[in-house]
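Novice: Sequence plus the predicted model coming up.
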Amino acid sequence: MNPIIHLKTISEINKFVQTKTQHPLVSVVDFSASNEYLEEGIRISADFYTIMFKNYCSNQMKYGRQSIDFQDGNLICIAPKQLITLDNEIEKREDTMGWGLFFHPDLLYGTALGSKMNDYTFFSYEISEALHLSEKEKQTLYDCIQKIETELHENIDQHSQNLIVTNIELLLNYCLRYYGRQFITRKGINSNTISHVENLLKEYFRSDQIKEKGLPTVKDLAEAVHLSPNYLSDLLKKETGMNAQDHIHYYLIKEAKNILLNTNFSIGEVAFSLGFEYPQYFSKLFKQKTGHTPVEYRNLN
């Protein structure tokens, strides 16, 4: 297995793809202009954010354990420290087009975007959850890329960072919009996923798993439906108004109410039966979700 190539700086990615460094913290790469071939099985990680679009590539790319190619024109967003693998040689074709945007977290320090990056949860999606773009959407994102590239060719001055970051934020906001559209256009598939999640939670709280394993996690649910935790949570939020953690708490509180009203268990026993090691944590969550302590709820009903 090939060693991992770890790219720490923007100048290193530019050297890697053999393009000039215009700015120390951000780079735009034109994939269609590249005539280079990458070694098979190459593994890469980086200290910066990566956004890539390509309409065709004969190589398969792996991100974690997931594989995808760019045959249909997909956009992928990769957070710092993630590992990607190129399985096969890249084949040069006349109709190959695409671009890459690479920007270091240092570019965002002291900006409004820096404090908002956690809102762009798609950076933690799996490759298999890539964004599929319409022709109009491709052009809109490319327009943002062109504005960034144009600014990179200007002399760096006191306005450079603000203009570059503003256009990066615009691009990211369009990605949010397009992922929202993708959730809507896949409503049928999403409905099946939601039903699967709800059935998993119902069965989990009906069985002895809760006593043996404690509360299910968002990661548990995501693995069960073969999605990343962030993608599942965003899908549920879009379709139901509740994210994955909210769904877990909904079924937990529902089961807690059932136990409180149909048994003589002490509050501690109720908590332990629901997988809580400390009863006070259960009582705090119950009041947060219902407005009453478990004792108050039992007495009121």
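Specialist: All right, it came through fine. Residues are numbered from 1 along each chain as shown.

Novice: contacts and neighbour counts: CA atoms only from here.
Specialist: OK.

Novice: Q280: which element?
Specialist: Under the criterion of DSSP states H and E, Q280 resides in helix 279-290.

Novice: Outside of that helix itself, which residues are in contact with it?
Specialist: Residues outside helix 279-290 that contact it (CA atoms under 8 Å, 6 or more residues apart in numbering) are I253, I267, G268, A271, F272, F276, H292, T293, P294.

Novice: Among those, give me the pair with the biggest separation.
Specialist: The span of the contacts of helix 279-290, defined through CA to CA, is set by F272 and H292 at 19.1 Å.

Novice: Which residues are in contact with the closest residue in space to L200 that isn't next to it in sequence?
Specialist: Closest residue in space to L200, ignoring its immediate chain neighbours: L221 at 7.8 Å, by CA to CA, 6 or more residues apart in numbering. By CA under 8 Å, 6+ apart, L221 lies in contact with V197, L200, P229.

Novice: Tell me how many other residues surround E212.
Specialist: 11 (other CA atoms under 10 Å).

Novice: Return the distance of D220 relative to I76.
Specialist: The gap separating D220 from I76 is 24 Å, by CA to CA, to the nearest Å.

Novice: one more structure, for comparison:
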Amino acid sequence: MSKILKIRNVGDYSQWVGHTDTHPLVSVIDYAEVSPVRHCLNNYSVYGIFFHDEANIDLAYGCGKYDYKEGTVICVAPGQIGGKEDNGELVNLTGWALLFHPDLLQGTALEKHIREYSFFDYRVNEALHMTDEEHDILVSLMRQIKDELQKKHDALQDAILVGYIELMLNFCQRFYNRQFITRKLVNSDMLMKFDQLLRDYYEEKIQLTSGMPTVQYCADKLCMSANYFGDLIKKMTGDTASNYIRQDLIQRVKNELASGASISQVAYELGFEYPQHLSRMFKKFCGYTPTDYLRQIQKKPGC
């Protein structure tokens, strides 16, 4: 069984790599100052942002593996497991780590919306790949936080630290948005795979036992986390993945109705438990009922 290091607070990780903290809730580690270090497979109860300037490490994250390359940022949140099991090997690393405990955020605006940074729930193979400019920005912020931690603690220090952390998270979000755009060709291929997945779902009659396809189902089939998949579809289409699935379903309903099937038949064929459920969803998206659509089908073929 794998030995897992429990990171209950920032000091647990700092102690492992040989770093001395000056704040109980925040730690900034310059790996060049503590290397060489041993690997560890971690169970996090803190937030963490990690990147290495020179790395080629086979990391575990959840049930998967990831080849951790230079210029890659990995973000972890409480409840996640990641890293590499300690095999006694010592590795020389350059780069940075920022760890902060959720208690630091108590009573702050960031506490309320930190989960909106969906990249904390991305899988490692969906990590951020920085440009040189982006790397320099994050290093600069790491140095500023480190400098602040070396100052004498006062009534404003925690607020300043939270401000720096929020700024870093916003930059990470900006960089991820850039990554979605620069990978446009790969992403467009993913959209085609998404469409094919929906076609296969109904052709294989999966809806008869499992109902409407879910975002989680589609993300799993496409080997993505639900958050990354949802963000990717939103960037590409301007709409949520769940709405994309529903719009696809609405078009299928229209096609079936136009071919002469009854509302009850369509509801059964597409996996609705009751025809009323189909009617409610149809009206919500189209603004009128399937019955209205049948009446107007010759005059108004679309909603």
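Specialist: Structure received. No experiment lies behind these values; they were computed from the predicted model shown.

Novice: Any idea what the TM-score comes out to?
Specialist: TM-score for the superposed chains, counting by TM-score structural alignment, normalised by the length of the first structure: 0.90, backed by 296 aligned residues with a CA RMSD of 2.1 Å.

Novice: wait, which of the contacts of L221 of the first structure is closest to T140 of the first structure?
Specialist: Distance to T140 of the first structure, by CA to CA, is smallest for P229 among those, at 28.2 Å.

Novice: dump the residue contacts of the closest one.
Specialist: Y125, V218, K219, L221, A222, E223.

Novice: that older thread, trace the residue nearest to L200 of the first structure over to the second structure, please.
Specialist: Counting by TM-score structural alignment, L221 of the first structure lines up with C218 in the second structure.

Novice: Secondary structure element holding its match?
Specialist: helix 215-221.

Novice: ok, and for that helix, which residues are buried?
Specialist: Residues V215, Q216, C218, A219 are the ones in helix 215-221 of the second structure that count as buried (16 or more other CA atoms under 10 Å).

Novice: What's the average distance for it when superposed on the first structure?
Specialist: Mean deviation of helix 215-221 of the second structure relative to the first structure after superposition (mean CA distance after the TM-score superposition for the first structure): 1.7 Å.

Novice: so how far is that helix off the chain centroid?
Specialist: 13 Å (CA atoms, centre = their mean, to the nearest Å).

Novice: buried set for whichever helix or strand A159 of the second structure is part of?
Specialist: Secondary structure assignment for A159 of the second structure, by DSSP H and E: helix 157-182. Neighbour counts using 16+ other CA under 10 Å place 158, 161-162, 164-165, 168-169, 171-173, 175-176, 179-180 of helix 157-182 of the second structure among the buried residues.

Novice: Show me the strands in the first structure, by range?
Specialist: 4-7, 26-30, 42-46, 49-54, 61-63, 66-68, 74-78, 83-86, 98-103, 131-132 (DSSP state E).

Novice: how far apart are the second one and its match in the second structure?
Specialist: Averaged over the aligned pairs, strand 26-30 of the first structure sits 1.2 Å from the second structure after superposition, using mean CA distance after the TM-score superposition for the first structure.

Novice: That strand maps to which residues in the second structure?
Specialist: So strand 26-30 of the first structure sits over residues 26-30 in the second structure, by TM-score structural alignment.

Novice: what does the fourth one give?
Specialist: Residues 47-52 of the second structure are matched to strand 49-54 of the first structure when aligned by TM-score structural alignment.

Novice: Endpoint to endpoint, stretch 61-80 of the second structure covers what distance?
Specialist: Span of stretch 61-80 of the second structure from end to end, CA to CA: 8 Å.
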